[in-house]
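>>> Next comes the sequence, and after it the predicted model I'd like to discuss.
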Amino acid sequence: MPITSRAAVIREAPGKFEITEVQVDDPRQNEIRIKMVASGLCHSDDHVVTGDLPVAVYPVCGGHEGAGIVESVGPNTPGFAPGDKVVFSFLPACGKCRWCSSGHQNLCDLGATVLVGSRWEDPTSFRLKLEDGSPVAQFLGISTFSEYTTVSVDSAIKVADDTPLEKACLLGCAAGTGWGSAVNSGDVKPGDTVLILGVGGIGTMAVQGAAHAGAANVIVVDPVAFKREHAQELGATHAVATAEEAAELAQSFTNGQGADVSIVTTGVISGEHVAQAFAATRKAGTVVVTALGKATDVGVPISLLELTMYEKTVKGSLFGSSNPRADIPRLLELYRNGYLKLDEVITTEYSLDEINQGYEDMHAGKNIRGVIRF
């Protein structure tokens, strides 16, 4: 029988989260129902609130960075049992399509329907419903802002029984996205000079990835002093308030050449942010674009001559170009061994009822990463 769950939903955009009751389907084959433990308050969900990231169906239940415990398992669904701990991957991985088969699970073909919020195979079938039976879309197919949620096994990674899910929830987005932006997408090398624009939850993880990869200089840019100071505690060597200051620093360390890798992890991206990173990057250097902005915005004001003549690379990075089935367990081991800091990134814990306050704190620059504890 479906169970009743309290959840944070958005009825229209722009709007705000509303706590209401939803009915959560029993799991079907290849599905599991999860009792949530914790969910990170990622800026991507706020992009849905503002309407910058439009979804196909409203109301939609938010949340995509989370972890919980298996409550029930669908029929003929091997590999999971009640009581198992799981971390969600906000992008599903089928393991069979061209992208999964070639080591690009973050680009899995199942991702084509994640903004619909239905079951992958049927755009009319929804796992969450209101009391009157009308559908509630699941953001990215998982909706971690609900006390219970039913998901496809394509979106769940089983982890060890002793995993602290209240910390490991960050592995579902922030850790892989930020760390991978430096290590995978940016291919940071020992001795590199790395520039990171924006050091919230994602940027702070990019700092750790760059430092772990052996960067000699990790320069962060953020207008909020608290975030700059926090980034220096986690591996940044220099922290400044403006991109212009960062570019000068990068040049001073590289005989005037500029950063080897620049990573854009601002809360809301603009073409100007990419242009600033591009200008601060050396010949044959790489600009990694990770942040999100308004879906309809186009254009980056960079010199096309410089793009060609200096052979610079500008590339997007989705989930840090990671393979979640391999990389989430790998990052968990790095956390266990002290190389990846998660506890230090979580600034404040909130109840589900405090979700709007959590996002107000994010906008006010009070949090690196807020987390909902269920």
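Everything's here; your move.
>>> all contacts plus neighbour counts: C-alpha atoms, from now on.
OK.
>>> For the stretch 251-374 of the chain, which segments count as helices?
Remark: helices assigned in the stretch 251-374 of the chain by DSSP state H, counting those that start in this stretch are 271-279, 304-309, 324-336, 355-363.
>>> CSV for the ones you listed, including mean neighbour count?
What follows is the helices of the stretch 251-374 of the chain, written out as CSV (neighbours: other Cα atoms under 10 Å):
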stretch, mean neighbour count
helix 271-279, 21
helix 304-309, 11
helix 324-336, 17
helix 355-363, 18
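>>> Would you reformat those helices as a markdown table and include distance to residue 250?
As requested, the helices of the stretch 251-374 of the chain are arranged in a markdown table below (distance: least, Cα to Cα, whole Å):
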| stretch | distance to residue 250 |
| --- | --- |
| helix 271-279 | 11 |
| helix 304-309 | 18 |
| helix 324-336 | 29 |
| helix 355-363 | 28 |
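>>> just so I know, which of those lies nearest residue 289?
Closest to residue 289 of the helices of the stretch 251-374 of the chain, according to Cα to Cα: helix 271-279, at 7.2 Å.
>>> packing partners for that closest one?
Contact here means 3 or more Cα pairs under 8 Å, 6 or more residues apart in numbering; DSSP states H and E; on that basis helix 271-279 packs against strand 193-197, helix 243-253, strand 259-264, strand 281-289.
>>> And for residue 83, nearest residue in space, chain neighbours not counted?
residue 70 (5.2 Å; Cα to Cα, 6 or more residues apart in numbering).
>>> OK, contacts around the one you found?
Neighbouring residues of residue 70 by Cα atoms under 8 Å, 6 or more residues apart in numbering: 32-35, 80-86.
>>> alright, now check it against this:
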Amino acid sequence: MKTKAAIMWEYGKDWSVEEIELDPPKEQEVLVKLVGSGLCHSDEHVLTGDLPFPLPMIGGHEGAGIVEEVGAHVTWLKPGDKVIFGFIPACGRCPSCASGHENLCDYGAQMGIGTQVFDSTSRHHAQGQDLTLMCLLGTFAERTVVNEASCIKIEDDIPLEKACLLGCGVVTGWGSSVYAADVQPGEDVAVIGIGGIGINAVQGAKLAGARHIFAIDPVELKREKALQFGATHAFASIEEATAQIGDITWGRNANKVIMTMGLGKGDMIGQAMAITAKRGRVVVTNLHNALESEVSLSALDLTLMEKQLVGSLFGSANPRVDIPRLLGLYRAGQLKLDELVTKTYSLDQVNQGYEDMRNGLNLRGVITSF
């Protein structure tokens, strides 16, 4: 069939919204009509070359939609089902999935190739070429074909244009606090970078019972939003925050520091460690340039103060469990989803959406018109 999608043909160039040819789903695959797709910073990392995924590529990995057709041997999804995509597929059988770490599923290795999990071929084509998919999804499109392992079925009453955010930013941020940082009631938490992930790390810390939540971001709008989402203090820089965090915590500093900037920098790890308490933990959730290999920190401080430095992918969460769990919190009024959406766009406005993100105008822009 013919459909429309946003394609990146070259690094550093705008997304090109154009007609593509989409093959029917094959074994273990489903055809999904998109209803909502978040404009996540990770797609911008591909554009800048910080995340060198193979091109040409259909962008988008934070999406939700309605199943229209299923391929062979798909038994638990049917046309009409509402699904949220997990940006890392979960097969349920590999050692990581079986041990409760779906965020590290072996299928994730296919993301560096961008073709279908089942047979490593493409279902999406344009201008005589096969197209790869961002995170095996390609949600910047009217329709896409994905493996069933990327789908989490949800109940019919959930608004997909909001629920799509659970495919990446909400779970990643929330899980960074609740799982990776293991925030405990009464602890003090700092979140560095208040975008689509950082704002949800603030939500996660609040739900986990943090005493003080320090939000750090240079953009005033994001600092204001952080206070609305549960932060107790907001600072424009780590330098500004350092002295005040020490005063507020009586010199103990933050028990947990979560790094959720747009693009991580190795020389900022040491700054994060410096505002971390004894036996505290720094969680690195934000992506770094794929070629960056140096980190600056005091190894003596790391040892003598027993501090921890850990990485977190997809919030160290299990999407098949945690997405329904978070939707339950949303229903109960304990998780903000509606308030995350700063502005909506059509697919044709995808480049404007990313320009707004670069200018600090959005917590999350969402494509809702395809």
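Nice, I can see it. Since the model is a prediction, treat every value here as computed from it, not as a measurement.
>>> Drop the TM-score for these two in here.
TM-score for the superposed pair, counting by TM-score structural alignment, normalised by the length of structure 2: 0.98. Supporting figures: 369 aligned residues with a Cα RMSD of 1.0 Å.
>>> re earlier: same list (the helices and strands packed on helix 271-279 of structure 1) but as JSON lines, adding mean neighbour count and distance to residue 215 of structure 1.
Formatted as JSON lines, these follow (neighbours: other Cα atoms under 10 Å; distance: least, Cα to Cα, whole Å):
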{"stretch": "strand 193-197", "mean neighbour count": "30", "distance to residue 215 of structure 1": "6"}
{"stretch": "helix 243-253", "mean neighbour count": "19", "distance to residue 215 of structure 1": "12"}
{"stretch": "strand 259-264", "mean neighbour count": "31", "distance to residue 215 of structure 1": "10"}
{"stretch": "strand 281-289", "mean neighbour count": "23", "distance to residue 215 of structure 1": "14"}
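>>> Which members of the contacts of residue 70 of structure 1 are classed as buried?
32-35, 80, 84-86 (16 or more other Cα atoms under 10 Å).
>>> How much space separates the counterpart of residue 114 of structure 1 in structure 2 from residue 134 of structure 2?
By TM-score structural alignment, residue 114 of structure 1 lines up with residue 111 in structure 2. From residue 111 of structure 2 across to residue 134 of structure 2, the span is 7 Å (Cα to Cα, to the nearest Å).
>>> So for those two, which residue has more residues nearby?
Taking other Cα atoms under 10 Å, residue 111 of structure 2 and residue 134 do not tie; residue 134 has more neighbours (27 against 21).
>>> Show the contacting residues for that one.
43, 53, 57-61, 111, 114 are the contacts of residue 134 of structure 2 under Cα under 8 Å, 6+ apart.
>>> what do you get if the cut-off is 10 Å, keeping everything else the same?
42-43, 46, 53-55, 57-62, 87, 111-115, 140 (Cα atoms under 10 Å, 6 or more residues apart in numbering).
>>> ditto for residue 165 of structure 2
36-40, 61-64, 84-85, 171-172, 196-197, 337-338, 340-341, 364-366.
>>> ok, back up a step: most widely separated two among the contacts of residue 70 of structure 1?
So, the contacts of residue 70 of structure 1 by Cα to Cα: farthest apart are 35 and 80, at 13.9 Å.
>>> Give me the common contacts of those two.
70, 72.
>>> Residue 15 is in contact with residue 348 of structure 2, correct?
Yes - the pair residue 348 of structure 2 and residue 15 qualifies as a contact (Cα atoms under 10 Å) at a distance of 9.4 Å.
>>> Which one of these two is surrounded by more residues?
residue 15 (23 against 19).
>>> Trace the more buried one over to structure 1, please.
Checking TM-score structural alignment: residue 15 of structure 2 goes with residue 17.
>>> Let me know the distance separating that match from residue 358 of structure 1.
Taken as Cα to Cα, the span from residue 17 of structure 1 to residue 358 of structure 1 is 11 Å.
>>> try residue 179 of structure 1
For residue 179 of structure 1 relative to residue 358 of structure 1 (Cα to Cα), the value is 24 Å.
>>> That's all I had, so thanks and see you.
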